[in-house]
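> requesting a structural model of the entry that follows:
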Amino acid sequence: GDETTQFLNNIFVKSMGLTVPEPDNFYCPAFMLSFSPVDLVELRLIGASVEDDNWEDIFDHGFMACQVSFKPVIKGRRGNYRVYAWLDNRNHLKNHYQGIASESYNDPLAHDEQRGWGVSIDQEFSDNITAFARYSQTDDDLSLWNGSEWEMIPFDRLWTAGMELKGLPWKRSDDAIGIGYGRILLTDDFKRANTDPDDEEYAELYYRYTLCERLALTLDYQWIANAGGNAHADDISILGTRAQIDF
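Below is the predicted model:
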């Protein structure tokens, strides 16, 4: 997804910050290698130094990810089919050590890595319709260091699906309507540790109105249920607008 022209909610844009962990600092040293043996296939390898001291000890507790992308053209319609996996070498603590381990990132019990994988698909079905789906999952029994204490990772899986319809049927070919729905699934450990937990649900609807070649306005609506994994949390509705200016 592209948050500048399509969905605004992060769950419909990427898995980073959800099932895929983010760096301790937004800016960090990293590299990416890309190789396309044929037009149909692309391979990527990504590495990053993701700890707080990432500019000092670049090669300690790094993050690695690899992705294989297939880009078929089926009956003239383009698609992208991606499979990826990742490994976070930062210290993680097994949940059953909560209450035993010290409040220290370097506790000897905190020696586990976090792993995950996912798939991402988008496919054109006509001149008007493009659909997408995404699934990813990670370990379900780990806690991460939040800077002051060990915090249980609340979810281990997510999935999203949706589509974008271009405005050709109503003679607005540069306009588009998008709709998406997704869920973030809580871990069993988090459910046992909390009262009345429930999976988070997300939905988003937008209309992008193109005023001219370089300016588009979007009206966007988002709905969130069970925020924070709490079944008693009030539903959240967000209405927003976005202006995209291209130079």
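> could you use CA atoms for every contact and neighbour count after this?
Fine.
> after the longest strand belonging to the chain, next one along is what?
Counting by DSSP state E, the longest strand found in the chain is strand 77-94. Counting by DSSP states H and E, the next helix or strand C-terminal to strand 77-94 is strand 112-124.
> that next one to strand 77-94, inter-axis angle?
Per axes from the mean of the first three to the mean of the last three CA atoms, to 10 degrees, the angle that strand 112-124 makes with strand 77-94 is 170 degrees.
> tell me what the longest strand of the chain is packed against?
strand 63-70, strand 112-124, strand 142-145 (3 or more CA pairs under 8 Å, 6 or more residues apart in numbering; DSSP states H and E).
> quick one, that strand and strand 63-70 angle?
160 degrees.
> picking up where we left off before, who wins for proximity to residue 6 among the helices and strands packed on strand 77-94?
strand 112-124 (13.5 Å; CA to CA).
> got the buried residues for the closest one?
With burial defined by 16 or more other CA atoms under 10 Å, the residues of strand 112-124 counted as buried are 112-124.
> can you redo those residues as TSV with distance to residue 41?
Formatted as TSV, the buried residues of strand 112-124 follow (distance: CA to CA, whole Å):
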residue	distance to residue 41
112	33
113	29
114	27
115	24
116	22
117	19
118	17
119	15
120	15
121	14
122	15
123	16
124	18
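> just the closest of those to residue 21, please.
For these, the residue nearest residue 21 by CA to CA is residue 114; the value is 8.9 Å.
> for comparison, sequence B:
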Amino acid sequence: MVLEMRLKVGNMKLIFQNEQGGKEMKKGVLALILLGVVMLWSLQPAVAKDIDDEVAELKARIEQLEKKVAEREVHARAVMEDRKALSKIKEAYERLTLGASLTSTFQVTANRDGKDPNDGALSGYVEIGASIGSLGRLYANFEGARGEGVPRKLDVSERLGINLPCLTGVNEDVDPRGDNQWYDLIEAYWEPSFYNGRLIFNIGKLDPTMWVDGNAVMNDETTQFLSNIFVNQIAMGFQEGIRVYAPGIRVGMRPTDWLEINLEWFKAAGDVFEDLFDHPFGIWEFNLKPNLGGLEGNYRFYGWYDGQEHAKWSQYNPTTGTVSGDAKSSNVGFGLSWDQMISRNITLAARFGMQNNGIAGRVASGALDTAFFPYSWSIGGQITGAGWGRENDVLGLAYGQAVTGNDFRNYLRSQGVINPAPYEGHFEAYYSFALSEHLAISPDIQVISNLGGDDDAPTVTIFGLRSQLEF
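Got it, this is the predicted structure:
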């Protein structure tokens, strides 16, 4: 019996034959296994080299992937940081409120004894507000002006040789201090609020008329009437017909939607930060805010106390024009300001003010530096241009008087006025053309009777043109 085994390894054929049976067959198998082991052992270096190469390549690829992942992580972090920075910038920007305005006026007078000045003035402001979260809000207002304007020339000095200015004023927008050029930080305050705005404080340098004696028709010399009497009450010793900015505090309360209460305390001397509690000026106001069939209104009632030192009329000698004794008296007053819409396009308004009839004014070098008249009143109205297809235009009309009183007329006589008048009357009309969302042009006319409280003074007409650029 012949046993044969064939084995093919690669290109090599192995044939085993055995005629002796099983023992020899076993030897052949063992030899075959031994041969296979030897062959595998001889192939190990090549296989190991291939595996090492593959491992090295795989390791390099992993390192490249890790590098790319790291680069992408760095880029992602940079993107996130940029987004956070942009978010903070956006948040800060959203907390800011910015505003700016530029107002120019040109006025020319007529019927002034043959001498008719024409003058211009320029004013502007930049305001910045910033929300500080739960702590409230910060606000600052920078304002400046150039030009004295017509008002300082509106007196009767040419005819009488004396200086009695227009009592009602013709341009509230010019510098109240009479400077030809000025700029100032007029307001700077902190405004915390509580109970969803029902309780508000303002602390810092404030405008006393910002929250008191307001009016929807007669309150803004840059967009409404120019004359002082149609901007705020002028029978108020603290103002003397002009705005004064002073350090102080205001408390605003809104217990209901139809009632607003304002309490204010200021340093009466104006922009003086020394001895803040000397000579205070206090104001209280109640504002009833009815809504009659969707037509809004404001009915303001207010009183004030001026702690500055004043002279009484009983101390004034009209013959010599001097004041005897110490000027130690305080001053008090009362006022109301009313505006009411009577239709969607028409709003009516009125204002009245009075002060202590026995107070003459403040004293400088033994003489009256500023003389007070006891009363002032004004009425007016505005009509929007919606009825003639110009809904952003406004027509305004107003008339008012500064009432002199007996003591003030005696003062005028001491200053050389032969025939003092019981009042100075003032009429004003303007039309605001809205040329764009930010620009308006307003022709203006004013007519003043009994200029300076002089019954013999000619009636003066003032033609004006105002431009208002606002952002």
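> TM value for the aligned chains?
Here the TM-score for the pair of chains, by TM-score structural alignment, normalised by the length of structure 1, is 0.90; 241 aligned residues with a CA RMSD of 2.2 Å.
> thinking again about what came up before, which one of the helices and strands packed on strand 77-94 of structure 1 lies nearest to residue 210 of structure 1?
Nearest to residue 210 of structure 1, of those and by CA to CA, is strand 112-124 at 21.0 Å.
> if I look at the residue of structure 1 most remote from its centre, how far off is residue 181 of structure 1?
Distance from the C-alpha centroid of structure 1 peaks at residue 171, with 33.5 Å (CA atoms, centre = their mean). Between residue 171 of structure 1 and residue 181 of structure 1 the distance, using CA to CA, to the nearest Å, works out to 27 Å.
> same thing with residue 125 of structure 1?
Per CA to CA, residue 125 of structure 1 is found 19 Å from residue 181 of structure 1.
> just the helices from structure 1, written as ranges.
Ranges of helices in structure 1, per DSSP state H, are 188-193.
> please disregard the earlier target; I meant the stretch 1-150 of structure 2.
22-95 (DSSP state H, counting those that start in this stretch).
> give the aligned equivalent of residue 214 of structure 1 in structure 2.
The alignment partner of residue 214 of structure 1 in structure 2, by TM-score structural alignment, is residue 438.
> skipping its backbone neighbours, what lies nearest its match in space?
Leaving aside its chain neighbours, residue 438 of structure 2 sits nearest to residue 470 (5.1 Å; criterion: CA to CA, 6 or more residues apart in numbering).
> the one you found contacts residue 441, doesn't it?
No: contact criterion CA atoms under 8 Å: residue 470 of structure 2 and residue 441 do not qualify, at 11.8 Å.
> coming back round to it: so who does the residue nearest to residue 438 of structure 2 touch?
For residue 470 of structure 2, the contact set (CA atoms under 8 Å, 6 or more residues apart in numbering) comprises 99, 100, 101, 102, 438, 439.
> now swap in residue 62 of structure 1 and tell me
Counted by CA under 8 Å, 6+ apart, residue 62 of structure 1 has contacts 47, 48, 49, 50, 51, 88, 89, 90.
> change it to 7 Å
Taking CA atoms under 7 Å, 6 or more residues apart in numbering, we find residue 62 of structure 1 in contact with 48, 49, 50, 88, 89, 90.
> how much space between residue 44 of structure 2 and residue 56 of structure 2?
From residue 44 of structure 2 over to residue 56 of structure 2 (counting by CA to CA), the distance is 18 Å.
> which among the contacts of residue 62 of structure 1 gets closest to residue 33 of structure 1?
Closest to residue 33 of structure 1, out of all of those and judged by CA to CA, is residue 48, at 12.0 Å.
> picking up where we left off before, where in structure 2 does the longest strand of structure 1 fall?
Using TM-score structural alignment, strand 77-94 of structure 1 pairs with 295-312 in structure 2.
> chain center to that stretch: distance?
Distance of stretch 295-312 of structure 2 from the chain centroid (CA atoms, centre = their mean, to the nearest Å) equals 24 Å.
> any buried residues in that stretch, and which?
Going by neighbour count (16+ other CA under 10 Å), the buried part of stretch 295-312 of structure 2 is 296-308, 310-312.
> now do the contacts for the alignment partner in structure 1 of residue 408 of structure 2.
By TM-score structural alignment, residue 408 of structure 2 lines up with residue 190 in structure 1. For residue 190 of structure 1, the contacting residues are residue 154, by CA under 7 Å, 6+ apart.
> same question for residue 37 of structure 1.
Residue 37 of structure 1 neighbours (CA under 7 Å, 6+ apart): none.
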